[in-house]
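Enquirer: would you be able to build a 3D model of this:
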Amino acid sequence: MAKNKNINYKGPYGYQKLKEREPRACIRFKCALTNTILDVLRQRPGWVEVKEEGEWDFYWCDVRWLQENFDHTYMDEHVRISHFRNHYELTRKNYIVKNLKRFRKQLEREAGKLEAMKCDFFPKTFEMPSEYHLFVEEFRKNPGITWIMKPDGVRCDDQKDEIPVENYVAQRYIENPYLIGGRKFDLRVYVLVMSYIPLKAWLYRDGFARFSNTRFTLNSIDDHYVHLTNVAVQKTAPDYDPEKGCKWMIQQFRLFLTAKHGAEAVEILFAEMDNIFIKSLQSVQKVIISDKHCFELYGYDILIDQDLKPWLLEVNASPSLTASSQEDYELKTRLLEDTLNIVDMEGRLTGKEKRVGGFDLIWNDGPVSRADGNLDTPMNGFVANTHLGYNNDRKKQLKQLFKSVQTQQKN
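Expert: Predicted structure coming up:
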C-alpha cells in the first residue's frame, strides 16, 4: 500500500501536525457495514472512502473477510483492521468456557484458590454433545435448577455469525436477576483491546442497560418478552412504547443503584465488573493471535443478580452499531469516534495517555491507576479502577488532550 507525505491534519480541535510515521496524504478506509460506523468514517476529516478494489489503510471488516483474506493480504506497518484473527476464542461460548476453566486452574496453581475464585463470573456451562455426561450428572445432583440451551456461536448484532453452528451449550439460567420495575435487564459495556501481547485494554464510560418489556417470572420460561433483553426482540412486543424505549444510560443506572444501595456497594459491584473484563481477556491472552494490525471493540453483556453479583453472559465481537433511537445514535457515534482516536491512524497521540475521550485505559500490561491520580483502592478483593458510568465530559477532555499533545510535539 502506497506511502505518502506528512501533512498538517485539520481535526475537530484545530490543526495538528502529524507525528513522523509512514506518511500519507489521506487515510483511505473501507467499511463492510452500513450503519453508524460508516457515518462516522465518512465524516472524519482527512479520511477518504475507497471502493472494493482500491488500496486502503483502515478496514472495518466483517468476520467473513477476516477468515477468507487475512492470511493472504499484505499489510504495511500502518494498516489497521477491526478484528483479531481468532477473536472467537473469546466470543464463542464453548471456547470462552474452555479458556476460563483453563485460566482458573492456572491461577489456582500459581496464586491460590482466592485468586482463582475471581474467575467465577460465568454461569456453569457444558458443551453439547461432548460434555453431555457431565451435564446429566450435574442435572441429577440439582434437579430443581433451570438450564437453557444456546448455540455455541455467539449472536452478532449487526453481522451474521459466519462460523457454522454445529454444537450447543447447556448453561445454568440465572433465576434471581436484579429487577428494576419488576423487569429483567442486562448491561452492554464496551471494551477496546489494542493488543494482547502485551495486553492493552480500554473501557468506555458510556453504556446502557437493556430491559425486557414484560415483568419477570419463571412461570413462562419460553416468553421472549420476559427473559430476553435484545432491543430487536423487545420492540416487537404488542405493548412496546417506542417513545419510552427499553434502555437506560449506564450513568442513570449507576445513580439508581447508588441511591438504593449506597456508594460503597456500587463501587464494589463496578470493580467486580472490571475484574470480569480483565480476567476474561487474560484467559485468552495466550491463544489470541495478537497481530499489530488488529484491534477489537468488544460488546460485553453483563447480568446482575439480586445479591449485586455480576455475571458474564457473552462477549460480542460485532456489537450492534445500528442505532435504535437518537440517544443511541449519539452514544455510538461518540464511542466510534473515540475508538478511532485511540487507533490513531493520524499519529496524534504520544502512547502515554490514560484517557482518550470517553475511554479510560484499564490495563496496560498491568493495572492502571485512575487518570485523576488517585491510587487504586482494593475493595472486597478487587481493584476499584473503573470510570464506567461516570460523567463523560469527552469534548472537554479531547480538547485538552490534543492541545497538550500538540504542545509536546512542538517542543
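Enquirer: only C-alpha atoms from now on, for both contacts and neighbour counts.
Expert: Will do.
Enquirer: tally of neighbours for residue 361?
Expert: 26 (other CA atoms under 10 Å).
Enquirer: disregarding residues adjacent in the polypeptide, which is nearest to it?
Expert: Using CA to CA, 6 or more residues apart in numbering and skipping residues adjacent in sequence, the residue nearest residue 361 is residue 202, 4.3 Å away.
Enquirer: helix/strand/coil for residue 145?
Expert: coil (DSSP: H, G, I helix; E, B strand; the rest coil).
Enquirer: just residue 402 next, same as before
Expert: Assignment for residue 402 (three-state DSSP): helix.
Enquirer: now do the buried residues in stretch 30-44.
Expert: Within stretch 30-44, the residues scored as buried using 16 or more other CA atoms under 10 Å are 30, 31, 33, 36, 37, 38, 40, 41.
Enquirer: what helix or strand is the first one located in?
Expert: Read that as residue 30. According to DSSP states H and E, residue 30 maps onto strand 27-31.
Enquirer: so what's the gap between that strand and the chain middle?
Expert: Computed by CA atoms, centre = their mean, to the nearest Å, the chain-centroid distance of strand 27-31 equals 22 Å.
Enquirer: mind giving me the packing neighbours of that strand?
Expert: Packed against strand 27-31 by the contact rule (3 or more CA pairs under 8 Å, 6 or more residues apart in numbering; DSSP states H and E) you find helix 36-43, strand 47-49, strand 58-60.
Enquirer: nearest to residue 333, out of the ones you listed?
Expert: Among these, the nearest to residue 333 by CA to CA is helix 36-43 (6.5 Å).
Enquirer: alongside the first, I'd like the structure of this one:
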Amino acid sequence: FAQFCEIMGSLETQFKCDLAPADHTPSATQQALSAMGARGAGLYGVFIRGVIDKMSGAEQEPEQGVPRPLSEPQDVYATRYYKVVQNRTEVYDIVTQVFHKMDGWEELPHGLGLANVWNLCWTWSKPKLDYSRLCTWQKVNHFPENKHLTRKDCLKRSIDKYTRTGGKLAQYFMVCPRTFVLPKEYCLFIECFARIDEENEEVAAGGEAASAAQAAPPPNGSVAKAGVKPAKKKAANLWIMKPAGSSRGRGIQVVDDVGSVHYGELTIIQQYISNPFLLGGFKWDMRTYVTVTSFSPLEAFIYRDGFARFTTVPFTT
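Expert: All right, here's what the predicted structure looks like:
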C-alpha cells in the first residue's frame, strides 16, 4: 500500500510539472488534477480488489502450481470502496442502504486488516486518522477542524473574528444577539447584564413618570385627558444558556438573574430574543441542509427541500 501511494504520488507530481504554462489556469489545472485523481482512484480500486482477493483466499490456498483466479473482471474505473465506522447502528444502516442502491461502490470487507485502504470513510464523530496522509482519491465526511463552525463556542469566536474585519459582509452578522463564552467571558457578561438592567429601569422609570403626568389633576378650567396609559413594567433581562458541545435542546435554560447563572462546563450565554417572529403565536425555525464538498475553493450545495419546526405550546415570556 505504501509503495502504491508512493508511485501514484510521484506520478501526480510529475504530471503537475509537465503542465504547459498555458494550462496553468485554475480551471484547467483543476480539471487536469480531477482527471488524474479519477485515474488514480480507478487503479486504487484494482489494487484493493487484488488485496481483498489475496487475503480472503488466504485460508483456501489453491493446489500447488495452479494459480487462483481473481474475482470477476472489473473495469479499471468501476469500483470504489467505502467504510462506515460502526459506532452508531442507525448511521451504519442508513449509509449502507444508500450505497447498496448505487453502482460502482462496495463495502470494504471487515476482519482483513484493511483499516485505511478505502475510497470513502464515513464516521459519526471526528475520524481518528491523519489527514496529511490521505491520498487524493480518499474522502472523509468530516473536514479537519470543522468544530470552528459546528461548536457553539468556536462559532461565536469565528463570527467575532469575521466581524472585526469590517466591511459590508460583516454587517450581516449584526443580527446576532449579544453572546458570551463562560467562564472566560464571565466578567464581560456581568457588565453587559448590568448595563441592560439599568437601561430597562430607565425605560420603566420614564414610563412611570409619563403615566403619573397623565393621571395628575388637570389645571383649572381644562378638561382631563381620557385613556391614561398604565405605567410601564420593567422589561425582563432574559438570557439563554446552552452547553457549548451539546445539541438537541439538552441542558438549555433561560435565566433573568445573575444569581441563576450556574454551569459546570464550557457554556454559551446569549441574550434571549423576547419578541420573536411568531406564526399563530408559536415559535418556529427553518431547517435547511447544506453539503460542503470543498473549502478551497469553496464549493457547497443547498438541498432544495427543508422543513419548519414549531413549538408545541404558544410563546410566552
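Enquirer: closest one to residue 3 of the first structure out of the buried residues of stretch 30-44 of the first structure, please.
Expert: Relative to residue 3 of the first structure, the closest of the buried residues of stretch 30-44 of the first structure is residue 30; by CA to CA it sits at 17.3 Å.
Enquirer: what does that closest one correspond to in the second structure?
Expert: Residue 30 of the first structure maps onto residue 83 in the second structure when the alignment is built from TM-score structural alignment.
Enquirer: and for the residue nearest to that match when sequence neighbours are not counted, the neighbour number?
Expert: Distances taken as CA to CA, 6+ apart place residue 121 nearest to residue 83 of the second structure, at 4.8 Å, with adjacent residues excluded. Applying other CA under 10 Å, we find 20 residues neighbouring residue 121 of the second structure.
Enquirer: aligned partner of residue 121 of the second structure in the first structure?
Expert: The equivalent of residue 121 of the second structure in the first structure is residue 59 (alignment by TM-score structural alignment).
Enquirer: where's that match relative to residue 76 of the first structure, distance?
Expert: Residue 59 of the first structure is 13 Å from residue 76 of the first structure, where distance means CA to CA, to the nearest Å.
Enquirer: doesn't residue 135 make contact with residue 38 of the second structure?
Expert: No - using CA atoms under 8 Å, residue 38 of the second structure is not in contact with residue 135; the gap is 11.7 Å.
Enquirer: and these two? which has more neighbours close in?
Expert: residue 135 (19 against 15).
Enquirer: among the helices and strands packed on strand 27-31 of the first structure, which comes closest to residue 356 of the first structure?
Expert: Residue 356 of the first structure sits nearest to helix 36-43 of all these, at 16.9 Å, using CA to CA.
Enquirer: check the mean deviation of the closest one from the second structure.
Expert: If you overlay the two and look at helix 36-43 of the first structure, the average distance to its match in the second structure is 2.2 Å (mean CA distance after the TM-score superposition for the first structure).
Enquirer: show me what that helix is packed against.
Expert: Contact partners of helix 36-43 of the first structure among helices and strands, from 3+ CA pairs under 8 Å, 6+ apart: strand 27-31, strand 47-49, helix 326-343.
Enquirer: distance to residue 270 of the first structure added to the ones you listed, as a markdown table?
Expert: What follows is these, written out as a markdown table (distance: least, CA to CA, whole Å):
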| stretch | distance to residue 270 of the first structure |
| --- | --- |
| strand 27-31 | 34 |
| strand 47-49 | 37 |
| helix 326-343 | 20 |
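Enquirer: just the helices in the second structure please.
Expert: For the second structure, the helices defined by DSSP state H cover 2-17, 26-56, 89-100, 147-150, 152-164, 186-215.
Enquirer: what span of the first structure is the shortest one aligned with?
Expert: Looking back up the chat, that one is helix 147-150 of the second structure. Aligned using TM-score structural alignment, helix 147-150 of the second structure spans residues 88-91 in the first structure.
Enquirer: confirm for me that residue 294 of the second structure is in contact with residue 300.
Expert: Yes - using CA under 8 Å, residue 294 of the second structure is in contact with residue 300, at 7.1 Å.
Enquirer: elements contacting the helix ranked longest in the first structure?
Expert: If you go by DSSP H, the first structure has its longest helix at helix 263-284. Judged by 3+ CA pairs under 8 Å, 6+ apart, helix 263-284 of the first structure is in contact with helix 88-91, helix 93-111, helix 250-261, strand 310-316, strand 382-384.
Enquirer: to residue 271 of the first structure, which of these lies closest?
Expert: Closest approach to residue 271 of the first structure among those (CA to CA): strand 382-384, 4.7 Å.
Enquirer: could you say what helices and strands that closest one packs with?
Expert: Judged by 3+ CA pairs under 8 Å, 6+ apart, the packing partners of strand 382-384 of the first structure are helix 263-284, strand 377-379.
Enquirer: highest mean neighbour count out of these?
Expert: Of all those, helix 263-284 carries the top mean neighbour count, a mean of 20, counting by mean count of other CA atoms under 10 Å.
Enquirer: give the aligned range of whichever helix or strand comes after that one in the second structure.
Expert: Next along the chain after helix 263-284 of the first structure, taking DSSP H and E as the criterion, comes strand 296-304. Applying TM-score structural alignment, one finds that strand 296-304 of the first structure aligns to no residue range of the second structure.
Enquirer: contact partners for the alignment partner in the first structure of residue 105 of the second structure?
Expert: Here residue 105 of the second structure is matched to residue 47 in the first structure, going by TM-score structural alignment. For residue 47 of the first structure, the contacting residues are 26, 27, 28, 29, 41, by CA atoms under 8 Å, 6 or more residues apart in numbering.
Enquirer: can you report how many residues lie near the residue nearest to residue 47 of the first structure when sequence neighbours are not counted?
Expert: Leaving aside its chain neighbours, residue 47 of the first structure sits nearest to residue 27 (4.7 Å; criterion: CA to CA, 6+ apart). By the measure other CA under 10 Å, the count of residues near residue 27 of the first structure is 20.
Enquirer: for residue 50 of the first structure, see how far away residue 27 of the first structure is.
Expert: For residue 27 of the first structure, the distance to residue 50 of the first structure - CA to CA - is 10 Å.
Enquirer: likewise residue 216 of the first structure?
Expert: Note on residue 216 of the first structure: its distance to residue 50 of the first structure, by CA to CA, is 48 Å.
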